[in-house]
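# Any chance you can model this:
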Amino acid sequence: MADDKTRPDSRDRKRLSPDDEYEMDYFALTNNITPAQLHELIRKHGNNRATLTKAAKLLPAQ
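Here you go, the predicted structure:
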């Protein structure tokens, strides 16, 4: 099924959704951190993807 380009997605892709478990797990996996570390980063820095990626790079790899 092809994407319907006339119906834009209302989600903000610059922000990580803490309510979406799949999105959280994928972000943690691709940034070599645990989901618990990701939750802590969101608590400290908010849910902006760029900010979280920078902060995740400063953490030790799991």
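# only C-alpha atoms for contact and neighbour calcs from this point on.
OK.
# Which secondary structure element is home to residue 27?
Following DSSP states H and E, one finds residue 27 within helix 21-30.
# Which elements pack onto that helix?
helix 35-45 (3 or more C-alpha pairs under 8 Å, 6 or more residues apart in numbering; DSSP states H and E).
# For the helix it packs on, buried residues please.
For helix 35-45, burial by neighbour count (16 or more other C-alpha atoms under 10 Å) applies to 35, 38-39, 41-42.
# Alongside the first, I'd like the structure of this one:
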Amino acid sequence: MQDVGSDRCRLTLGSWSWPSLAATIARYDTEIEVVGPAELVHAFDHLARRFAKTAAGPTPRGTS
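A predicted model of the protein is given here:
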């Protein structure tokens, strides 16, 4: 972790997959700004859609 301002830091991590890295970062209880790469942005988008579907509640059986 690198301090880059009074209210910002840079986090440098590695992972075996972009979705796994996004999930790891999402565990922090803070706002996140992804500056790259595009694959990580897409992984966050995928997780956001999954979380939104989960937050909407269960779907009736037999539908998806």
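# Got a TM-score for the two of them?
With the length set by TM-score structural alignment, normalised by the length of the first structure, the two chains reach a TM-score of 0.28; 29 aligned residues with a C-alpha RMSD of 3.9 Å.
# Switch the buried residues of helix 35-45 of the first structure over to a markdown table; also include distance to residue 51 of the first structure.
As requested, those are exported to a markdown table (distance: C-alpha to C-alpha, whole Å):
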| residue | distance to residue 51 of the first structure |
| --- | --- |
| 35 | 16 |
| 38 | 12 |
| 39 | 13 |
| 41 | 9 |
| 42 | 9 |
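# Relative to residue 55 of the first structure, which of those is nearest.
residue 41 (7.2 Å; C-alpha to C-alpha).
# The closest one: what's it in contact with?
By C-alpha atoms under 8 Å, 6 or more residues apart in numbering, residue 41 of the first structure lies in contact with 52, 55-56.
# before we move on, what about residue 23 of the second structure?
Per C-alpha under 8 Å, 6+ apart, neighbours of residue 23 of the second structure: 44, 47.
# Around residue 44 of the second structure, count how many other residues there are.
Neighbourhood size, residue 44 of the second structure [other C-alpha atoms under 10 Å]: 21.
# Could you pull out the buried residues of stretch 43-58 of the second structure?
43-44, 47.
# I'd like those as JSON lines, with secondary structure and distance to residue 19 of the second structure appended.
Listed next are those as JSON lines, based on DSSP: H, G, I helix; E, B strand; the rest coil; distance: C-alpha to C-alpha, whole Å:
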{"residue": "43", "secondary structure": "helix", "distance to residue 19 of the second structure": "5"}
{"residue": "44", "secondary structure": "helix", "distance to residue 19 of the second structure": "7"}
{"residue": "47", "secondary structure": "helix", "distance to residue 19 of the second structure": "8"}
